[in-house]
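Novice: this one's sequence-less:
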């Protein structure tokens, strides 16, 4: 049995579509023993994690027209920002790219991810820029004063990830560990949300593609395509959304032992078109391989499953 997206859209329009979260359909499988295409039309999936491949593009008036020729460098709350290719000559405007993983020159524990959340929360940020003619311009700004503010991703929402361990004899600073990574295999850190991951539920990207609507940090956004380092066996996504519509609860900064990183959230609806997609949706954490890698050299040294991480554990953060 194969269905068309148009058919599912019509069922949604008529109010007859069955839309379930991934955990709901998993519970249905546990209770019934089987689930067929007749039981569900759309499954909602999501992931929230440290998303290193995240950046913002901001464009706004910095000073009065004619006050400087063009910007050569800039910082926002001390976080480095890179002027865009458009010169905006003598317009007093500035276009900036800010990496979610950049670190403030004033506060080593503050980075781009923290800045993005503070802007979305309505906070005020200090912009410092230097022009090509040597002028230094400074102003305070809020998100409502930035007409163009988008979050982009170079690669987000990997089809799960891996677990890391440190088999060496010395501790190691790493973005994959909140504290210094202890030696002698004393601890493991895990990335990936297992069965609720969007790409895990559509592993061949049959329904996720250019133009797919998503929620990025709570704001309606769009998939632009696959991201950098995306492979057919391990795809990830590139997307964008307007910062003005984002919810700060779903984003922010995260301090690792190697410095600040950026948290992001994706939510993606998966139309259940065929048995291939349904079988991927029904795959449980215990069925999803989890590769264990040496964090020092990124080489595989073992394997486990996401069931060992997520099944029958207390998820409360203390």
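Specialist: Alright, I've got the coordinates. Predicted, not measured: the structure shown is a model, and the values here were computed from it.

Novice: switch to C-alpha atoms for all contacts and neighbour counts from now on
Specialist: Will do.

Novice: please name the nearest non-neighbouring residue to residue 34.
Specialist: residue 28 (7.9 Å; C-alpha to C-alpha, 6 or more residues apart in numbering).

Novice: is it true that that neighbour lies in a helix?
Specialist: Yes - Residue 28 forms part of a helix when assessed by DSSP: H, G, I helix; E, B strand; the rest coil.

Novice: so it is in contact with residue 36, correct?
Specialist: No - counting by C-alpha atoms under 8 Å, residue 28 sits too far from residue 36 to count as a contact (10.7 Å).

Novice: between the two, which one's more packed in?
Specialist: residue 28 (16 against 12; other C-alpha atoms under 10 Å).

Novice: for the chain, longest strand please?
Specialist: Determined from DSSP state E, the single longest strand within the chain is strand 259-271.

Novice: check which element follows that strand along the chain.
Specialist: Sequence-wise, the next helix or strand downstream of strand 259-271 (DSSP states H and E) is helix 275-282.

Novice: elements contacting the longest strand of the chain?
Specialist: Taking 3 or more C-alpha pairs under 8 Å, 6 or more residues apart in numbering; DSSP states H and E as the contact definition, the neighbouring helices and strands of strand 259-271 are strand 42-50, helix 112-120, helix 198-201, strand 213-216, strand 252-256.

Novice: check contacts around residue 124.
Specialist: Neighbour list for residue 124: 118, 140, 141, 142, 143 [criterion: C-alpha atoms under 8 Å, 6 or more residues apart in numbering].

Novice: and if we set it to 6 Å?
Specialist: By C-alpha atoms under 6 Å, 6 or more residues apart in numbering, the contact set of residue 124 is 141, 142.

Novice: ok, second structure coming up, stack it against the first:
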């Protein structure tokens, strides 16, 4: 078992937060601090590091209840602004996915230059306080006789509305290029032919799971910043890979860990939750997530000292390989290279384009930092670990 020169507890850190004595840095500030002081001194001086990401997260959605009015009904079909929601739950519970397109704007009509309205936009509209049109249909039963419901609703009208996202905060991801001779339209954005651009998605040194790559502090029950409100990590997300290849810093070199998260939409701020129309692909949702990392010891401090130069991303072809399930990696580039605006692929320099917003990711980390420093946000002890092997 590893021994540490520095040993803190979450309870001790929370007490410092309550007294206004906690030292809180965002993840970029911590990178500089670890370089300046070394991991042991940084662990002694810093209590919490705040991380942040603001990016398109397709595996997101809203679990909600529409309430009952006489005569009551058991919903079998439901739409919000013509976007279908899944209602095979209880009588008036439903789930609206961020990538579900409006029925009058189905995926087979998606093409470059055309705006697509979908579930992500409904979610943003509700958080903005806008009214959306709810239409529900039912087959009718003795205990639930109503067969139709048509009305406008706001978020305040819904008894319950939670953002429940099955897969957010991907720990590393692909840098996407296109080796074919035509432009293709993907969830990573448009990719020009013959590798004339490279798109990538991560906030790098600010990203939550790069700052805790071995899941030493993030687990089930971790309290987080979610779209401007307080949320929680439910556990590992879908497609979570607990044993990816790692570099010498312990950072995965392929897509790896993911998180499932939950938060009350009535606390959220639409600045950090935005419906998007991805050109030629469909609708989705940009989500702001910030996770605090308690600096319990020097090992955790060292991991939060990660820099963009330490992060290597795999380059993959989305023209042929990705859609055909070919796992080939064309090479690796560092996030520092990607953030410079240019990388080298097959001996050629090509522009690199971020899909994740760095300014908004930094804003998320700084907003969470402010909450903690103001004593409005305490850290939580995970009730269960997220699987991770090294």
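Specialist: The structure has been received and is ready for your questions. Just so it is clear, the structure is predicted and the values come from calculations on it, not from any experiment.

Novice: and the spatially most central residue of structure 1, what does it touch?
Specialist: Centroid-nearest residue in structure 1, with C-alpha atoms, centre = their mean: residue 264, separated by 3.8 Å. Residue 264 of structure 1 makes contacts with 48, 49, 51, 251, as judged by C-alpha under 6 Å, 6+ apart.

Novice: try 8 Å this time
Specialist: Residues near residue 264 of structure 1 by C-alpha under 8 Å, 6+ apart: 48, 49, 50, 51, 216, 217, 250, 251, 252.

Novice: what sits closest to the aligned partner of it in structure 2 if chain neighbours are left out?
Specialist: When structure 2 is aligned by TM-score structural alignment, residue 264 of structure 1 is paired with residue 287. With sequence-adjacent residues excluded and distances taken as C-alpha to C-alpha, 6+ apart, residue 287 of structure 2 is closest to residue 273, at 4.9 Å.

Novice: how much space between the counterpart of that neighbour in structure 1 and residue 160 of structure 1?
Specialist: Alignment note (TM-score structural alignment): residue 273 of structure 2 maps to residue 251 of structure 1. If you measure residue 251 of structure 1 against residue 160 of structure 1 using C-alpha to C-alpha, to the nearest Å, the figure is 19 Å.

Novice: kindly report the same for residue 309 of structure 1.
Specialist: For residue 309 of structure 1 relative to residue 160 of structure 1 (C-alpha to C-alpha), the value is 12 Å.

Novice: could you check which of those two is surrounded by more residues?
Specialist: residue 160 (24 against 19).

Novice: excluding chain neighbours, give the residue nearest to the more buried one in space.
Specialist: residue 192 (4.3 Å).

Novice: that neighbour against residue 156, yeah?
Specialist: No - taking contacts as C-alpha under 8 Å, residue 192 of structure 1 lies outside contact range of residue 156: 11.2 Å.

Novice: looking at those two, which is more packed in?
Specialist: Comparing residue 192 of structure 1 with residue 156 by other C-alpha under 10 Å, the one with more neighbours is residue 156, at 27 against 21.

Novice: need the contact list for the aligned residue in structure 2 for that one.
Specialist: Mapped onto structure 2 by TM-score structural alignment, residue 156 of structure 1 lines up with residue 168. Residue 168 of structure 2 is in contact with 57, 59, 60, 237, 258, 259, 260, 261, counting by C-alpha under 8 Å, 6+ apart.

Novice: my guess is the first one contacts residue 285, does it?
Specialist: Yes - counting by C-alpha under 8 Å, residue 57 of structure 2 sits close enough to residue 285 to count as a contact (5.8 Å).

Novice: between these two, who's got more neighbours?
Specialist: Between residue 57 of structure 2 and residue 285, counted using other C-alpha under 10 Å, residue 285 has the larger neighbour count: 29 against 23.

Novice: quick one: contacts for the more buried one?
Specialist: Counting by C-alpha under 8 Å, 6+ apart, residue 285 of structure 2 has contacts 56, 57, 58, 60, 98, 99, 120, 121, 273, 274, 275, 276.

Novice: then residue 199 of structure 1?
Specialist: 157, 158, 159, 205, 235, 236.

Novice: likewise residue 274 of structure 1?
Specialist: 1, 2, 3, 37.

Novice: tell me, how many residues neighbour residue 229 of structure 2?
Specialist: By other C-alpha under 10 Å, the residues close to residue 229 of structure 2 number 18.

Novice: no further questions, thank you.
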